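Student: What follows is a predicted protein model with its sequence.
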Amino acid sequence: MKIRTEESERHTLSILVDNEPGILARIAGMFTARGYNIDSLTVTDISEDETVSRITIVTSGSPHVIDQIIAQTERMPPVYKVTDLTEIGPHVERDMALVKVAGTGEHRIEALRLADVYRARVVDSTTESFVFEVTGNSDKVGSFIELMREVGLVEVARTGVVAIGRGKEPS
């Protein structure tokens, strides 16, 4: 008898919540308590009166685990809505990183060439280093960072994924 294991899938969740102290800690605590991993987490205020925030969480799990995460998150006050952007279909995801690279000579030239290929912008430059800004999907940003390791990567600061559904309806 063959035991079937469910494949782990990456999902991007958009969670609308009251903008109040402690809500992020409660949601992150729910993930921790149940052994769910958070690959990326971003939070921003989305209302004019600063009362509602969007938490974007990228996580992985089997379809059953993702369903559990959504159900448990929806039950948490003050959560208004949980949307699995991966399930609803077309959506836009972006990640941004600031990447500091040091080098001279050929390493410096190669860093600039790679930045051009990845459409990374130079946002700071000295005679010995660059800080690049690269934006795109997580795979693109990760690939750029990996290539910079070979030419003098010093430091990375990364935002995490932000995402929104396509079309005229709110996600």
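Tutor: That came through fine.

Student: For the rest of this, base every contact and every neighbour count on C-alpha atoms.
Tutor: Noted.

Student: Distance of V17 relative to G35?
Tutor: Using C-alpha to C-alpha, to the nearest Å, V17 is found at 22 Å from G35.

Student: neighbour-wise, which of these two wins?
Tutor: Each of V17 and G35 has its neighbours counted (other C-alpha atoms under 10 Å); V17 has more, 23 against 9.

Student: Which residue ranges of the protein form strands?
Tutor: 9-18, 38-45, 52-61, 79-84, 91-102, 121-125, 129-136, 153-158, 162-165 (DSSP state E).

Student: Those strands into JSON lines, with extra columns for distance to E110?
Tutor: Output for the strands of the chain, formatted as JSON lines (distance: least, C-alpha to C-alpha, whole Å):
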{"stretch": "strand 9-18", "distance to E110": "33"}
{"stretch": "strand 38-45", "distance to E110": "30"}
{"stretch": "strand 52-61", "distance to E110": "32"}
{"stretch": "strand 79-84", "distance to E110": "40"}
{"stretch": "strand 91-102", "distance to E110": "11"}
{"stretch": "strand 121-125", "distance to E110": "14"}
{"stretch": "strand 129-136", "distance to E110": "12"}
{"stretch": "strand 153-158", "distance to E110": "12"}
{"stretch": "strand 162-165", "distance to E110": "30"}
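
Student: Second structure for comparison follows:
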Amino acid sequence: MHITQQTAERHVLAITVDNEAGILAKIAGMFTARGYNIDSLTVADISENHAVSRITIVTNGPDHVIDQIRAQLERLIPVHKVVDLTEAGPHVERELALVKVSGTGEKRVEALRLAGIFRAKPVDTTTASFIFEITGAPEKIDSFIALMRELGLVEVGRTGIVGMMRGAEGA
């Protein structure tokens, strides 16, 4: 008997919602109740009158599970729109991270040199440490963090992924 295992694919979901108390808890609760994992989550007000927010969720699952997630999200009352950026076509993803590195001497010089290559900006400096601000694709940030581990990584804070469709049309 041949069993086909469905591969879990990474999906970036952009969800437009009314900016009201409890909506994030409803969405997170829906994921939790059904055993879906959230890899990244960002939320921000996107309207001038503060009435609408955009939630970006990165999750993994086979296509039928992602379709089920989308359908369940669309049924929630304060949800206006759910777009799977991964399925919709070319899109841009970015993330911001603060990366604290301690070290002196050659390790300090090397951390600063690598930060320049990655276009990470020092936003705080002491004689024994740096805090770098880096933005870009998640893979770029992962690579920078991996290199900083070898040089004295102390702490990392990441915002989570935000994404947007390419071109003149909105999501």
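Tutor: Structure received. Because the structure is predicted, anything quoted here is derived from the model rather than measured.

Student: tm score of chain vs chain?
Tutor: For this chain pair, the superposition-based TM-score is 0.98 by TM-score structural alignment, normalised by the length of structure 1; 171 aligned residues with a C-alpha RMSD of 0.7 Å.

Student: quick revisit: closest one to A28 of structure 1 among the strands of structure 1?
Tutor: Set against A28 of structure 1 and scored by C-alpha to C-alpha, the strands of structure 1 come closest in strand 38-45, at 8.2 Å.

Student: sorry, back to before: tell me which of the strands of structure 1 lies nearest to S171 of structure 1.
Tutor: strand 162-165 (5.3 Å).

Student: Which positions in structure 2 sit opposite the closest one in the alignment?
Tutor: The alignment of strand 162-165 of structure 1 onto structure 2 (TM-score structural alignment) covers residues 162-165.

Student: how far out from the middle of the chain is the matching stretch?
Tutor: 10 Å (C-alpha atoms, centre = their mean, to the nearest Å).

Student: Show me what it is in contact with.
Tutor: Stretch 162-165 of structure 2 is contacted from outside by 12, 14, 42, 56, 85, 88-95, 171, using C-alpha atoms under 8 Å, 6 or more residues apart in numbering.

Student: For it, give me the average deviation versus structure 1.
Tutor: Mean deviation of stretch 162-165 of structure 2 relative to structure 1 after superposition (mean C-alpha distance after the TM-score superposition for structure 1): 0.8 Å.

Student: Would you mind listing the buried residues in that stretch?
Tutor: V162, G163, M164, M165 (16 or more other C-alpha atoms under 10 Å).

Student: and if you look at stretch 88-104 of structure 2?
Tutor: Of the residues in stretch 88-104 of structure 2, those buried (16+ other C-alpha under 10 Å) are R94, E95, L96, A97, L98, V99, K100, V101, S102, G103.

Student: Stretch 53-65 of structure 2 too?
Tutor: S53, R54, I55, T56, I57, V58, T59, N60, G61, D63.

Student: Pick the one among the residues you listed closest to F31 of structure 2.
Tutor: T59 (9.7 Å).

Student: circling back: which of the buried residues of stretch 88-104 of structure 2 lies closest to H80 of structure 2?
Tutor: Using C-alpha to C-alpha, the buried residues of stretch 88-104 of structure 2 come closest to H80 of structure 2 at R94, 23.3 Å.
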